[in-house]
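Asks: can't give you the sequence, but here's the structure:
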């Protein structure tokens, strides 16, 4: 039995430890981390999953960015503890957080990841969106929370320090 809740400030070090466990050393050198520096995460969609013993099983975070002049949510990281993988927790976090973002009025989500994994949620390659270097363009993926949200949304991705969407 698991429960999903919004990540709290007290969860910070436990969530960071999970990310350290699940990702390669140097993860913070990735271009997506440059977009997060000095920017507050979007707390209402940054979620954790805990078991009945209150042990952290999974986490997901979102950050505001701009793609050209338009706001988007940068998803990531998402991680599931290695002992809990295969239980559907990543799927649960993805679907729950995307639904929350849609209800809150966000239009688009961006991430850097593997298309074969994220395609099942509706993500696709964004050929006209440019992440800061170094980034592999084939790993720049987008998801529309509203119909046509990525149409005519092109350009470089940069920091967005305000949570206002327009």
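Replies: Received it, and whenever you're ready, just let me know what you need. None of these values were measured; they are calculated from a predicted model.
Asks: going by C-alpha atoms from here, please, whenever you check contacts or count neighbours.
Replies: Noted.
Asks: quick one, helices of this structure?
Replies: Counting by DSSP state H, the chain has helices at residues 12-22, 31-36, 89-103, 115-118.
Asks: quick one, which of those helices gets closest to residue 3.
Replies: helix 89-103 (10.3 Å; Cα to Cα).
Asks: A further structure is provided below for comparison with the first:
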């Protein structure tokens, strides 16, 4: 199967919520991380999709601006892959591609709530051991953090909160990058 990664397009927006429903179900809206995303726009320069050669949407990844105490950071997720296409490396490719872009754009800390078996290979570590706290219930092993810049977490701890300035951006280099994958 041939697909490509590209920045999320306006035409992808209406397709992403149904993809998330198929992937995670409607109960996803009750999770703590959704409260951090409510009424906040995702980071535009880190919103990517995987698109099949026929232009159909295969997967989506978004990041959200957050703060750890007063330190800006990003929240990865949701990452959604069309259920029939899971297990083909599309999601892992999107994570790798988007984390690479996040580093290029100058972001220093990324938080995720997800399967440790999936995210640890990217370098994510338990967030609780760094003294990070989410503003609601979370399964501690699923709450993880990644330094995008070495030493970014030195002295950073505390409550993770919403970034009320939804226009947070650390650059925007290479946002038009498209990668073909076969």
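Replies: It's in. Just so it is clear, the structure is predicted and the values come from calculations on it, not from any experiment.
Asks: and the TM-score between them?
Replies: Superposed pair, TM-score by TM-score structural alignment, normalised by the length of the first structure: 0.95. Supporting alignment: 165 aligned residues with a Cα RMSD of 1.2 Å.
Asks: and the helices of the first structure: which comes nearest residue 130 of the first structure?
Replies: Of these, nearest to residue 130 of the first structure by Cα to Cα is helix 31-36, at 11.0 Å.
Asks: what helices or strands is that closest one leaning on?
Replies: strand 155-159 (3 or more Cα pairs under 8 Å, 6 or more residues apart in numbering; DSSP states H and E).
Asks: what about the strand it packs on, how far off from the second structure?
Replies: When the second structure is overlaid, strand 155-159 of the first structure sits 0.5 Å from its aligned residues on average, using mean Cα distance after the TM-score superposition for the first structure.
Asks: and that strand, which residues are buried?
Replies: Residues 155, 157, 158, 159 are the ones in strand 155-159 of the first structure that count as buried (16 or more other Cα atoms under 10 Å).
Asks: the last one matches what in the second structure?
Replies: In the second structure, the residue paired with residue 159 of the first structure according to TM-score structural alignment is residue 162.
Asks: next, the contact list for that match, please.
Replies: Applying Cα atoms under 8 Å, 6 or more residues apart in numbering, we find residue 162 of the second structure in contact with 36, 37, 65, 66, 67.
Asks: rerun that using 7 Å as the cut-off
Replies: By Cα atoms under 7 Å, 6 or more residues apart in numbering, the contact list for residue 162 of the second structure reads 36, 66, 67.
Asks: name the nearest of those residues relative to residue 21 of the second structure.
Replies: Out of the contacts of residue 162 of the second structure, the member with the shortest distance to residue 21 of the second structure (by Cα to Cα) is residue 36, at 18.5 Å.
Asks: so what's the closest one closest to, chain neighbours aside?
Replies: Excluding its sequence neighbours, the residue lying closest to residue 36 of the second structure (Cα to Cα, 6 or more residues apart in numbering) is residue 162, at 5.1 Å.
Asks: same thing with residue 61 of the second structure?
Replies: Distance criterion Cα to Cα, 6+ apart; nearest residue to residue 61 of the second structure, sequence neighbours excluded, is residue 79 at 4.4 Å.
Asks: contacts only, for that neighbour.
Replies: Contacts of residue 79 of the second structure by Cα under 7 Å, 6+ apart are 60, 61, 62, 91.
Asks: and residue 147 of the first structure, by the same measure?
Replies: Residues near residue 147 of the first structure by Cα under 7 Å, 6+ apart: none.
Asks: I'd like to know which of the helices of the first structure is closest to residue 145 of the first structure.
Replies: With Cα to Cα, the closest approach to residue 145 of the first structure among the helices of the first structure belongs to helix 89-103: 5.5 Å.
Asks: run through who's touching that closest one.
Replies: Outside helix 89-103 of the first structure, the residues that reach it (Cα under 7 Å, 6+ apart) are 45, 58, 60, 80, 145.
Asks: isn't the fourth one right up against residue 56?
Replies: So the one you mean is residue 80 of the first structure. No. With contact defined as Cα atoms under 7 Å, residue 80 of the first structure does not reach residue 56; the gap is 8.9 Å.
Asks: the more surrounded of these two?
Replies: residue 80 (24 against 20; other Cα atoms under 10 Å).
Asks: thinking again about what came up before, tell me the one of the buried residues of strand 155-159 of the first structure nearest residue 132 of the first structure?
Replies: Nearest to residue 132 of the first structure out of the buried residues of strand 155-159 of the first structure is residue 157 (Cα to Cα; 6.8 Å).
Asks: residue with max distance from the center of the second structure?
Replies: Ranked by distance from the centre of the second structure (Cα atoms, centre = their mean), the top residue is residue 54, with 25.0 Å.
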